[in-house]
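**Student:** what shape does this take:
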Amino acid sequence: MSVVKSAVRVLRVFELLAKHPDGLTVKEISRDLSFPQSSTFNLVGTLFHEGYLQQDALKRYRLGPKLIEIGSAAIDCVDISAQGIPFLKQLMDGVQETVFMAVLSEDQLVYIAKIDNNRSIRTTAQPGSRKPLYCTGLGKTFLAFLPVEKRNRLLDEIEFVRFTEQTIMDKKTLVDQLKQFSNQGYAIDDEENEEGLFCLAAPVFGADGEIKAAISTAGPKERMLTRKSMITEQLLYTAGKITESIGGYVN
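**Tutor:** Predicted coordinates for the structure are as follows:
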């Protein structure tokens, strides 16, 4: 893996300013990190413009408000994952299929946990990987249970790309599905992202009553369909227990 020098410099600026809550000037940042002053000026200016840094009257820079939002989201992910893992393991033992947990990151799905079964199907989904919302069970769970305004914004931004013959390629079909999923309490991915893979997914709600994560079970379509009722029951039970464990409730 190659290291991106500019990305490393951004991280070093954040780490330095975290140790100086009163802020530092561009000159001081440049000196402490041994960065050229001209490139440091451009780097800091960009971070300030994007809201990751803030500036006071003395031209000193401190960590900005956007980092609070990102940090809070990271804490939520860690908490939900830590609380959810024991329940996910129980779910995997019960259904004998691969189990996932994911969160929403802007307009994509990010996997934060995966519990494999000894007969797990091969899949590209791994912790840290990202996937679209419209063609995954986890993603469609978010679209089905997010507040209306946020859901509509995400729907308007979707650029449909075909992954399999089953991939939904238009907004109307997707919206019709989401209404059904919202009513029944769980979402389905029927070979829409990967050939042969059938997925059932359910929402996890936070203390504000809004969806914070989604969990799923996935396996070969034929095997999943023969046990769909049992798997769905255990999936919904597990989602409810994780919701309860993080102090959440269904709005």
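
**Student:** please count neighbours and contacts with C-alpha atoms only from this point.
**Tutor:** Fine.

**Student:** helix/strand/coil for the nearest residue to L104 once chain neighbours are set aside?
**Tutor:** Leaving aside its chain neighbours, L104 sits nearest to V110 (6.2 Å; criterion: Cα to Cα, 6 or more residues apart in numbering). Using DSSP: H, G, I helix; E, B strand; the rest coil, the secondary structure recorded for V110 is strand.

**Student:** then the one 4 residues further on?
**Tutor:** Using three-state DSSP, the structure places K114 in strand.

**Student:** now do the SS call for the closest residue to it other than its chain neighbours.
**Tutor:** In this structure, K114 finds its nearest non-sequential neighbour in F100, 4.5 Å apart by Cα to Cα, 6+ apart. Using three-state DSSP, the structure places F100 in strand.

**Student:** I'd say F100 and I215 touch.
**Tutor:** Yes: between F100 and I215 a contact is recorded at 5.4 Å, counting by Cα atoms under 8 Å.

**Student:** show me which of those two is the more surrounded one.
**Tutor:** I215 (28 against 24; other Cα atoms under 10 Å).

**Student:** thought the more buried one was touching A239?
**Tutor:** Yes: judged on Cα under 8 Å, I215 makes contact with A239 at a distance of 6.8 Å.

**Student:** so for these two, which residues contact both of them?
**Tutor:** Both I215 and A239 are contacted by A202, P203, V204, under the criterion Cα atoms under 8 Å, 6 or more residues apart in numbering.

**Student:** could you dump those residues to TSV with distance to V175?
**Tutor:** Listed next are the shared contacts of I215 and A239 as TSV, based on distance: Cα to Cα, whole Å:
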residue	distance to V175
A202	17
P203	17
V204	21
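
**Student:** for these, give me CSV that also has neighbour count and secondary structure.
**Tutor:** Shown next, in CSV, are the shared contacts of I215 and A239 (neighbours: other Cα atoms under 10 Å; DSSP: H, G, I helix; E, B strand; the rest coil):
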residue, neighbour count, secondary structure
A202, 33, strand
P203, 33, strand
V204, 31, strand
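
**Student:** before we compare anything, build this one as well:
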Amino acid sequence: MQRALRLMEAAAEHPHGTTAKQLARRAELPLSTTYHLLRTLVHEGYLQRDRGRYSPGEATLGLTPAAPRHANTAGWLTTLSRDLDAAVYYALYVDGEVRLTHAVDGPSHAGIQEWAPFSESAHSHAVGLCLLAQLDEASRRDHLDRYPPVPLTRNTLTEPETVLSRLARIRRGEPVLENGEYERDTVCAAVPVTIGAVPSAIAISLPRSESHRLHSTAQELKARMERTLTSFAFTVTE
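**Tutor:** Here you go, the predicted model:
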């Protein structure tokens, strides 16, 4: 798995494409191993090959890592929503912006309605906080300078330094929890998706009446993503 991720990260540094030899050198892998992994990554959609040059594929830039085993991202998220009995969301941080690409209602209740632009309110929702936590401090400050925190509910943190301190305390790979900070009657959790160089995250939301199961559902979401990554690792090393 680590070897495949190193290749994908190396390819992400060259969005217009680079050669297998350059990728092997950057990822510090034997050329024979590199070719083997590249064939699998191209087949699964994580990389694309054009005239001998490799660049990030659709699965790396915009799909969940479950894509190899599921027909499409929306279908996989629908399955996840059903299994967790929660609304599910997938978002990316691209070119300094939060981009929510998918949202699936839960089987028992609808997802959050975007009444304040998600792209401008990352300080207030779990998926935005999870994305910002994957950035360095300078990038976090830049985001908050461009989108100053504003109060959306009485629980929303509005002091930039307080938000930055919160982000600094988020442990790598751990779920980010949010309690009615974007929408008063909704609680949320998000986990990072750690494939490729583009920060991304999967989140769930529950009504406040079910807040008692937010922590356990967030841990199950984390476990599901870890199993998915393990499955991906077996795929690329066969």
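
**Student:** closest one of the shared contacts of I215 and A239 of the first structure to R162 of the first structure?
**Tutor:** Among the shared contacts of I215 and A239 of the first structure, A202 lies closest to R162 of the first structure (Cα to Cα), at 23.7 Å.

**Student:** that closest one matches what in the second structure?
**Tutor:** Applying TM-score structural alignment, one finds that A202 of the first structure aligns to V191 in the second structure.

**Student:** that match and V198 of the second structure: what is the separation?
**Tutor:** The spacing between V191 of the second structure and V198 of the second structure, counted by Cα to Cα, to the nearest Å, is 14 Å.

**Student:** with A11 of the second structure instead?
**Tutor:** Counting by Cα to Cα - A11 of the second structure and V198 of the second structure are separated by 12 Å.

**Student:** more neighbours: which of the two?
**Tutor:** Using other Cα under 10 Å as the criterion, A11 of the second structure and V198 rank with A11 on top: 28 against 19.

**Student:** you'd agree the more buried one is up against P56?
**Tutor:** Yes: under the criterion of Cα under 8 Å, A11 of the second structure makes contact with P56 at 6.0 Å.

**Student:** and N193 of the first structure, that's in a helix?
**Tutor:** No: secondary structure assignment places N193 of the first structure outside any helix; it is coil (three-state DSSP).

**Student:** which residue in the second structure aligns with it?
**Tutor:** Looks like N193 of the first structure aligns to Y182 there (TM-score structural alignment).

**Student:** what is the neighbour count of the nearest residue to that match once chain neighbours are set aside?
**Tutor:** Take Y182 of the second structure and drop its neighbours on the chain: the residue closest to it by Cα to Cα, 6+ apart is S124, 5.1 Å away. S124 of the second structure is flanked by 26 other residues according to other Cα under 10 Å.

**Student:** returning to that earlier point: can you find the partner of the residue nearest to K114 of the first structure in the second structure?
**Tutor:** So F100 of the first structure corresponds to Y89, using TM-score structural alignment.

**Student:** cool, and N117 of the first structure?
**Tutor:** With TM-score structural alignment defining the correspondence, N117 of the first structure maps onto G106 in the second structure.

**Student:** so is its match in a helix, a strand, or just coil?
**Tutor:** Once three-state DSSP is applied, G106 of the second structure turns out coil.

**Student:** and the strands in the second structure?
**Tutor:** 47-50, 53-56, 87-94, 97-104, 176-179, 186-193, 200-207 (DSSP state E).

**Student:** of these, which is nearest R141 of the second structure?
**Tutor:** With Cα to Cα, the closest approach to R141 of the second structure among the strands of the second structure belongs to strand 97-104: 13.2 Å.

**Student:** list the buried ones in that closest one?
**Tutor:** If you call a residue buried by 16 or more other Cα atoms under 10 Å, then strand 97-104 of the second structure has these buried ones: V98, R99, L100, A103, V104.

**Student:** what's the average distance for that strand when superposed on the first structure?
**Tutor:** Following superposition, strand 97-104 of the second structure is found to deviate from the first structure by 1.8 Å on average (mean Cα distance after the TM-score superposition for the first structure).

**Student:** and the gap between E97 of the first structure and S229 of the first structure?
**Tutor:** From E97 of the first structure over to S229 of the first structure (counting by Cα to Cα), the distance is 14 Å.

**Student:** from the neighbour counts alone, determine which of the two ranks first.
**Tutor:** E97 (24 against 11).

**Student:** for the more buried one, which non-adjacent residue is spatially closest?
**Tutor:** N117 (5.5 Å).

**Student:** so that neighbour makes contact with Q96?
**Tutor:** Yes: the pair N117 of the first structure / Q96 is scored as a contact, 6.0 Å apart, by Cα under 8 Å.

**Student:** out of those two, which sits in the more crowded spot?
**Tutor:** More crowded of N117 of the first structure and Q96, by other Cα under 10 Å: Q96, with 19 against 16.

**Student:** about what we covered before: need the contact list for the residue nearest to L104 of the first structure.
**Tutor:** Taking Cα under 8 Å, 6+ apart as the test, what V110 of the first structure contacts is A102, V103, L104, P127, G128, S129, R130, K131.

**Student:** reformat those residues as CSV; add neighbour count and distance to V10 of the first structure.
**Tutor:** Below are the contacts of V110 of the first structure laid out as CSV (neighbours: other Cα atoms under 10 Å; distance: Cα to Cα, whole Å):
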residue, neighbour count, distance to V10 of the first structure
A102, 28, 27
V103, 26, 25
L104, 21, 24
P127, 15, 24
G128, 11, 21
S129, 13, 22
R130, 19, 23
K131, 17, 26
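
**Student:** report the two of those residues separated the most.
**Tutor:** Farthest pair in those, by Cα to Cα: L104 and P127, 13.1 Å.

**Student:** just to revisit the earlier point, and which of the contacts of V110 of the first structure is nearest L63 of the first structure?
**Tutor:** So of these, ranked by how close each gets to L63 of the first structure (Cα to Cα), first place is L104, at 24.1 Å.
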